[in-house]
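*Asks:* structure for this input, please:
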Amino acid sequence: MKAIVSNKYGTPDSLQLLEVERAVPKEGEVLVKIQAASLNYGNLVLLSGTPFLARFAFGLFKPKYTIPGGDIAGIVEAVGMGVTQFKKGDEVFGDLSQSGWGGFAEYVSVPVKALVHKPANISFAEAAAVPMAGTTALQALRHKGVIQPGQKVLINGASGGVGTFAVQIAKAFGAEVTGVCSTGNVEILQAIGADHVIDYNKEDFTQSSDKYDLILAVNGYQPILSYMRALKDHGRYIMVGGQGKQMSEAMLLGPCLSVTSSKKLGNMLQRANQEDLHLLKELLEEEKLQPIIDKQFKLSEVPEAFRYFAEGHAKGKVVITMSED
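*Replies:* Model (predicted):
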């Protein structure tokens, strides 16, 4: 089978399209013929080996997982011993980030816990856009943020992969949602149901008198004290992803501020979870969730897709399709 292979940490230029041996599903696994996959921040970490602490999970000197790609959607080709949840021909989607990665390939063998059935009302490309970004948004809002109907929720970085899902999921839970984005992305947030849209080129939400019950920071740096001022008493601030100073503030300063205030500030790391995937599947079937796809690339164009994604300006998700057509 064809696969994108990364044998050393580096830039997108180090990725190679190679012929590799197709896996055979073990007990409790299914072999999936991949139709589409998508890019996430974790793919950049797996490619570059930075931040360095990530290497303790991904391989200290070279990548432990040589075929990147976490989000997939495809068709079950074969099932291993003991598998009853899926059968040959089932359409599925899932998150491989806790199951050895391997999504940028024509086939992958994966534990059943990483997959759920694909909704019939969306395409493979749309399904592949969902798992990691959708689960991140869901876990940040529901598990960490304890979102409640009627709350005022602000999403900073609302037009990216996680952000577009967060806006829609918060609306599905009955919140009043404000999305923060650049001028060129205002219409996207309006289209997916944001109640209010703030163009950060024209307005600084941290200087406004408006206060929020829950703030989700996906992209765009603001000092944690500025976020704190924008929270109501007993409000919550959650950072997902992030780099450098923003991450340090959320991890180190956030817990300290939380002790001395009624406001809770911190960060969250997404974990693959089949139960959360099932809930996302329901929201997709009920048309309360619509994946936003910015660009699609072929498998042979994965290095180009990485370069585009690394620029940080994608509107929604960047998707890889296995077909060369």
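*Asks:* going by C-alpha atoms from here, please, whenever you check contacts or count neighbours.
*Replies:* Will do.
*Asks:* what about stretch 65-73, distance to the chain center?
*Replies:* 13 Å (CA atoms, centre = their mean, to the nearest Å).
*Asks:* what is the end-to-end distance of that stretch?
*Replies:* 19 Å (CA to CA, to the nearest Å).
*Asks:* contacting residues around that stretch?
*Replies:* Stretch 65-73 has contacts (CA atoms under 8 Å, 6 or more residues apart in numbering) with 3-7, 34-40, 43, 46-47, 58-59, 91-97, 100-105, 118, 124-125, 127-132.
*Asks:* and what of stretch 254-268?
*Replies:* By CA under 8 Å, 6+ apart, stretch 254-268 touches 140, 144, 224, 228, 231-241, 247, 250-251.
*Asks:* another one to check against the first:
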Amino acid sequence: MRVAAYERYGPPEVVGIAERPAPEPGAGEVRVRVHAASIGAADSAGRSGTPWFARLAFGLRAPKRPVLGSDFAGIVDAIGPGVTRFAIGDRVFGATGAEQGAHAELLIVAESGAIVGLPAAVGMTDAAAICDGALTALPFLRDGAHLRPGARVLVNGASGSVGAAAVQLAKRLGAEVTAVCGPAHLELVRSLGADRVIDHTREDFTAARDAYDVIFDAVGKSTFRRCRRSLAAGGTYLTTVPSFAIMLQQITSKAGSRRAVIMFTGLRKDADKVPDLEELAALATSGAFRPPIEREVPLDDIAAGHRIVDSGHKAGSVVVRPVGADSRKAAS
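*Replies:* Have a look, this model is predicted:
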């Protein structure tokens, strides 16, 4: 099989195509022929080895796992002994978490892992993008912010994969949503249902006082210190980007006061991710959720996908297609 592999940290060009023996599923495992996999911020950090704390997860001196990619969608083409949840030919999607490995034509996943059936109405590309953005945004809003109907929510970085998902999910949870993005993506974000859209090149959202119950910094471009006065009493600042400051602020935030929250959603237990995947698949099937796609690239052009992610200006998800050329339409 063909994989996108790397042996050292560096720019997108360190990732290249390599041949590997086709893996065989063991007891309780399924093998997925991967039709789509996202290239996200975690993959960029894992490839570059920056910021420095990324190496705590990916390897201190060199990458521990040569094949990146967590979010995937594809078709089961082999099953191991004892597998009962899936059969050969099933359309599936999910996330491998810290194990990575989805930037490959074939992927081994535990039947008990974060993998569920993919409805026929949802395309492979969309499914991978759902994992890329919404599987992060949903627990942040639901479990981190304890979002309730009527809450005033601001999403910073609203055109990215996580931010775009947060806008849609916050609206579905009954929030009043203000979305912050660059001028090129204002119309996209409006189309996702935001009540108000702020062009960050023209307006500083942190200038508002006591304006929001939740500020979700989906791109880690601001800080709790800068945003604190924009939060109402008892408000919550969420960020996807870890730092010593935010982890200390999370510990020292007092109940009932403005608080800071950092979550490591990719490290959640697989059993917790499964119902979220099923819920998100149902929303996508009904048309209540749609993940924006910035670009689809074939496996041979995966370095180009990494460059788009590194630019920090993508709208939605970047998806690599290890097998086939699945578009936004469903594949069988």
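*Asks:* the closest residue to residue 109 of structure 1 other than its chain neighbours: what secondary structure?
*Replies:* Closest residue in space to residue 109 of structure 1, ignoring its immediate chain neighbours: residue 31 at 4.3 Å, by CA to CA, 6 or more residues apart in numbering. Three-state assignment for residue 31 of structure 1 (DSSP: H, G, I helix; E, B strand; the rest coil): strand.
*Asks:* please determine how far residue 31 of structure 1 is located from residue 2 of structure 1.
*Replies:* 15 Å.
*Asks:* the contacts of stretch 65-73 of structure 1 in helices, which ones?
*Replies:* Of the contacts of stretch 65-73 of structure 1, the ones assigned to helices by DSSP state H are 43, 46, 47, 58, 124, 125, 127, 128, 131, 132.
*Asks:* from these, which two are the most distant?
*Replies:* 58 and 124 (27.7 Å; CA to CA).
*Asks:* between the two, who's got more neighbours?
*Replies:* Legend: neighbour count by other CA atoms under 10 Å for residue 58 of structure 1 and residue 124, higher for residue 124 (23 against 19).
*Asks:* one step back: which of the contacts of stretch 254-268 of structure 1 count as buried?
*Replies:* Among these, those classed as buried by 16 or more other CA atoms under 10 Å are 140, 224, 228, 231-232, 235-241, 247, 250-251.
*Asks:* widest-spaced pair of these?
*Replies:* 232 and 241 (23.3 Å).
*Asks:* what is the neighbour count of residue 19 of structure 1?
*Replies:* 12.
*Asks:* residues in contact with residue 242 of structure 2?
*Replies:* residue 262.
*Asks:* turn the buried ones among the contacts of stretch 65-73 of structure 1 into a named ChimeraX selection, would you?
*Replies:* Burial among the contacts of stretch 65-73 of structure 1 is assessed by 16+ other CA under 10 Å; the matching ChimeraX selection reads:
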select :3,4,5,6,34,35,36,37,38,39,40,43,46,47,58,59,91,92,93,94,95,96,97,100,101,102,103,104,105,118,124,125,127,128,129,130,131,132
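*Asks:* how far out from the middle of the chain is stretch 229-248 of structure 2?
*Replies:* That offset, for stretch 229-248 of structure 2, works out to 20 Å (CA atoms, centre = their mean).
*Asks:* what about that stretch, start to end distance?
*Replies:* Terminal-residue distance, stretch 229-248 of structure 2 (CA to CA): 18 Å.
*Asks:* again with stretch 108-118 of structure 2
*Replies:* End-to-end distance for stretch 108-118 of structure 2: 17 Å, by CA to CA.
*Asks:* now do stretch 105-123 of structure 2
*Replies:* Note: stretch 105-123 of structure 2 ends 17 Å apart using CA to CA.
*Asks:* with stretch 86-100 of structure 1 instead?
*Replies:* 20 Å.
*Asks:* list the contacts of it.
*Replies:* Counting by CA under 8 Å, 6+ apart, 30, 65, 69-79, 102-103, 110-112, 114-118, 127-128, 131-132, 271-272, 277 sit against stretch 86-100 of structure 1.
*Asks:* PyMOL command for the buried members of the residues you listed?
*Replies:* Filtering the contacts of stretch 86-100 of structure 1 down to the buried ones (16+ other CA under 10 Å) takes a single PyMOL command:
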select buried, resi 30+65+69+70+71+72+73+74+75+76+77+78+79+102+103+110+111+112+114+115+116+117+118+127+128+131+132+272+277
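*Asks:* among the contacts of stretch 86-100 of structure 1, which are in strands?
*Replies:* 30, 71-79, 110-111, 115-117 (DSSP state E).
*Asks:* out of these, flag the one nearest to residue 315 of structure 1.
*Replies:* Looking across these and measuring by CA to CA, the closest to residue 315 of structure 1 is residue 71, at 17.5 Å.
*Asks:* ignoring the adjacent residues along the chain, who's closest to the closest one?
*Replies:* Nearest to residue 71 of structure 1 is residue 95, by CA to CA, 6+ apart, at 4.8 Å.
*Asks:* distance of the one you found relative to residue 120 of structure 1?
*Replies:* From residue 95 of structure 1 over to residue 120 of structure 1 (counting by CA to CA), the distance is 18 Å.
*Asks:* counterpart of residue 110 of structure 2 in structure 1?
*Replies:* If you follow residue 110 of structure 2 across to structure 1 using TM-score structural alignment, you land on residue 111.
*Asks:* wait, isn't its match in contact with residue 29?
*Replies:* Yes. At 4.2 Å, residue 111 of structure 1 and residue 29 qualify as touching, with contact defined as CA atoms under 8 Å.
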